[in-house]
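1. need a 3D model of the following:
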Amino acid sequence: MSEEWIADRMHLIDASGIRKVFDLAAKMENPINLSIGQPHFDTPDSIKDALCQAVRDGKNAYSQTQGIAPLIGKIQAQVDETYGHADRQVFISSGTSGALMLVLNALINPGDEVIIFDPYFVMYTHLTRVVGGTPVFVETYPDFSIDIEKVRAAITDRTKLILFNSPSKPT
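-> Next up, the predicted model:
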């Protein structure tokens, strides 16, 4: 495909990072891939049976755009009980990358900073840059723990969001 058809913002995404990880893993003896939701074991029969039953019960159409109310209600109740903050609202999506793209598009303006804990999933930086944000990295080495002083030091007047995912896929 000709480069003229590709949007300029796509040059902000370097797909080679994740390819390097998979190339490295291919050279390892018996690696277990925990990185992209493809476990080394089959889906348990109880889950398969529940899925088949849901299809037989007619639960196989698009859900409402705001999500399945009973599911959101149950998860929201758990969040409320755990955190006790009225400002913690549940958002459910069908995948992490799509959800992050929605959130970053909704919250980040050009020049806003997004704190990302290192190590991180390679798409965090790309998605941040695509929406015009600036990634700011906070290291968690050697034990992948978050040092609050490092976080405080990284916060500036331009900080808009802390992308909190711990241990942030150190796989």
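2. C-alpha only now, for contacts and for neighbours.
-> Will do.
3. ok, the residue nearest the centre of the chain to residue 27 distance?
-> By C-alpha atoms, centre = their mean, the chain has its centre lying nearest to residue 96, at 4.0 Å. With distances taken as C-alpha to C-alpha, to the nearest Å, residue 96 is found 27 Å from residue 27.
4. show the contacting residues for residue 82.
-> Listed by C-alpha atoms under 8 Å, 6 or more residues apart in numbering, the contact set of residue 82 is empty.
5. so it sits in a strand?
-> No: Residue 82 sits outside any strand when classified using DSSP: H, G, I helix; E, B strand; the rest coil, being helix.
6. and it, how close does it get to residue 88?
-> Distance from residue 82 to residue 88, counting by C-alpha to C-alpha: 10 Å.
7. cool, residue 51 as well?
-> Using C-alpha to C-alpha, residue 51 is found at 30 Å from residue 88.
8. repeat that for residue 35.
-> 27 Å.
9. and if you look at residue 150?
-> Distance from residue 150 to residue 88, counting by C-alpha to C-alpha: 24 Å.
10. isn't there a helix covering residue 32?
-> No: assigned with three-state DSSP, residue 32 falls outside any helix and is coil.
11. neighbours of residue 160, just the number please.
-> Here the count is done by other C-alpha atoms under 10 Å, and residue 160 has 18 residues near it.
12. correct me if wrong: it contacts residue 111.
-> No: checked against C-alpha atoms under 8 Å, the pair residue 160 and residue 111 is beyond contact range at 9.6 Å.
13. could you pull out the strands for this structure?
-> In the chain, the segments counted as strands under DSSP state E are 113-118, 134-139, 159-163.
14. in a markdown table: those, plus distance to residue 105.
-> As requested, these are arranged in a markdown table below (distance: least, C-alpha to C-alpha, whole Å):
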| stretch | distance to residue 105 |
| --- | --- |
| strand 113-118 | 12 |
| strand 134-139 | 13 |
| strand 159-163 | 12 |
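15. now the other sequence, so there's something to compare against:
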Amino acid sequence: MIGKSNINIKPSIFGLMSALAKQHNAINFTQGAPDFETPSWILEKLEYYSSRGKNQYSPIPGMPELKEACANKVKHLYGCSINPDKEIMISCGASEAIYSIIAAFISDGDEVIYFDPAFDAYPYVTKMMNGKSIRLQFLSNGRIDIEAIRKSITHRTKLIILNSPHNPLGAVISKNEYLEIAKIIKNKDILLLSDEVYEHIYAGEQYQSVLSIPELKNQSIVVQSLGKTYNITGWRLGVCIAPEKILPYLLGVKQFTTFSAPTPLQLAVADGINDHPEYYETLPQLYQKSHDVITNLLRKSRFKVLPWHGSPFLMLDYSNITSKNDECFAKELITNHGVGTVPVSSLYEKPIHRYLRVCFAKQEKDLIEGALKLCQI
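-> Sure thing, here's the model as predicted:
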């Protein structure tokens, strides 16, 4: 039997480049997994709960303790009141939440609007559900194009995906931009998926979440990543915040995918959120420091570093070095120079071959070593 033609069986570029970097023992700036230490207080809590028998299925929506902790965190950060029992789902990673949203609301011919370049889950899952991707371009100043969104909406539009801070460009969406989008989708049967997995990695004074925009509350679903925040991506814990009328549809998908996230991991993170708010409050400074370390060194290189406003990624323009295909050049950097990066052409609808993505969520010694190697090219 041959599988469905709308299932993409090609391995993700992130996994491919990460595996190649490990194979060659290269400095690994590929996957967006933070290389910082996992907080000891989370690990201690994991041992505490797992050794006390908290090892069976959790409720499908997630452990009440973690949902309440997430609701309190949202209230603290964004001044938004969320009902933890009716508006929060704990997913197995942010990717499961994204899958659940698209699977629940997109079917044959439905249109999904988002900006290029895009996290590859957006087009893959949309195609899997027989939906149609409408891929827009950023403005020349790196901002989202509000007018392009307005002009792209048709009677088949069901979902708009916004990613802020953006992977891989690092663009951050402003309050005024969200308010304009609210006007566009008001009284329309359109949902907004706000992918906010890098909510604590930004350069400005304060991060702007969709959660703090009352005009979007009834049409928005927010996805967060506890794995990215607490350096536990292997634990696969995401958060999905949705209106009460929307959440049951997401849970309907979840119950036949992962069913539930791991119980002791949820309890450990719940305690971490409650007991150590200073951790996520100071995370932007940690990333700003890492960003500054690698950027200051790369100024001496032949790469052009694109402006950064958020996310753990830098975009490097290598057009002053070579005109090679980005995947070929990225593989050459690994095999010949010992530095792993991600070619981003596959994240565009129409491939552009001049950019590499660098994840700088790494230990300082690796940032320095990798940057110095890039400066020699």
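16. the residue nearest to the centre of the first structure pairs with which position in the second structure?
-> Taking TM-score structural alignment, the alignment pairs residue 96 of the first structure with residue 94 from the second structure.
17. thought its match was touching residue 239?
-> Yes: judged on C-alpha under 8 Å, residue 94 of the second structure makes contact with residue 239 at a distance of 6.7 Å.
18. shared neighbours of the two, anything?
-> Common neighbours of residue 94 of the second structure and residue 239 (criterion: C-alpha under 8 Å, 6+ apart): 223, 224, 225.
19. tell me the secondary structure at the second one.
-> Okay, so that is residue 224 of the second structure. From three-state DSSP, the assignment for residue 224 of the second structure is strand.
20. quick one: it from residue 151 of the second structure, how far?
-> Going from residue 224 of the second structure to residue 151 of the second structure by C-alpha to C-alpha gives 29 Å.
21. who has more neighbours out of those two?
-> Neighbours were counted for residue 224 of the second structure and for residue 151 using other C-alpha under 10 Å; residue 224 has more, 25 against 9.
22. shouldn't that one be in contact with residue 94?
-> Yes: taking contacts as C-alpha under 8 Å, residue 224 of the second structure lies within contact range of residue 94: 6.3 Å.
23. who has more neighbours, residue 51 and residue 88 of the first structure?
-> Between residue 51 of the first structure and residue 88, counted using other C-alpha under 10 Å, the more crowded position is residue 51 (14 against 11).
24. how near is residue 55 of the first structure to residue 93 of the first structure?
-> From residue 55 of the first structure over to residue 93 of the first structure the distance is 20 Å, taken as C-alpha to C-alpha.
25. can you name the residues that contact the residue mapped onto residue 122 of the second structure from the first structure?
-> In the first structure, the residue matched to residue 122 of the second structure (TM-score structural alignment) is residue 124. By C-alpha under 8 Å, 6+ apart, residue 124 of the first structure lies in contact with residue 116.
26. repeat that with 10 Å
-> 97, 100, 101, 104, 114, 115, 116, 117, 135, 163 (C-alpha atoms under 10 Å, 6 or more residues apart in numbering).
27. list buried residues within those residues.
-> Among the contacts of residue 124 of the first structure, the ones that count as buried by 16 or more other C-alpha atoms under 10 Å are 100, 101, 104, 114, 115, 116, 117, 135, 163.
28. closest one to residue 46 of the first structure out of the residues you listed, please.
-> For those, the residue nearest residue 46 of the first structure by C-alpha to C-alpha is residue 100; the value is 30.3 Å.
29. wait, the closest one sits on residue 123?
-> Yes: applying C-alpha atoms under 10 Å as the test, residue 100 of the first structure and residue 123 come out as touching, 9.4 Å apart.
30. for residue 305 of the second structure, which non-adjacent residue is spatially closest?
-> Nearest residue to residue 305 of the second structure, sequence neighbours excluded (C-alpha to C-alpha, 6 or more residues apart in numbering): residue 316, at 4.8 Å.
31. counting neighbours, what do you get for the one you found?
-> As a burial measure, residue 316 of the second structure scores 21 neighbours (other C-alpha under 10 Å).
32. counterpart of it in the first structure?
-> With TM-score structural alignment as the criterion, residue 316 of the second structure pairs with nothing.
33. and if you look at residue 5 of the second structure?
-> Aligned counterpart of residue 5 of the second structure in the first structure: residue 8 (TM-score structural alignment).
34. if I look at that match, how far off is residue 124 of the first structure?
-> Residue 8 of the first structure sits 18 Å away from residue 124 of the first structure, going by C-alpha to C-alpha.
35. repeat for residue 81 of the first structure
-> According to C-alpha to C-alpha, residue 81 of the first structure and residue 124 of the first structure sit 29 Å apart.
36. same thing with residue 58 of the first structure?
-> According to C-alpha to C-alpha, residue 58 of the first structure and residue 124 of the first structure sit 37 Å apart.
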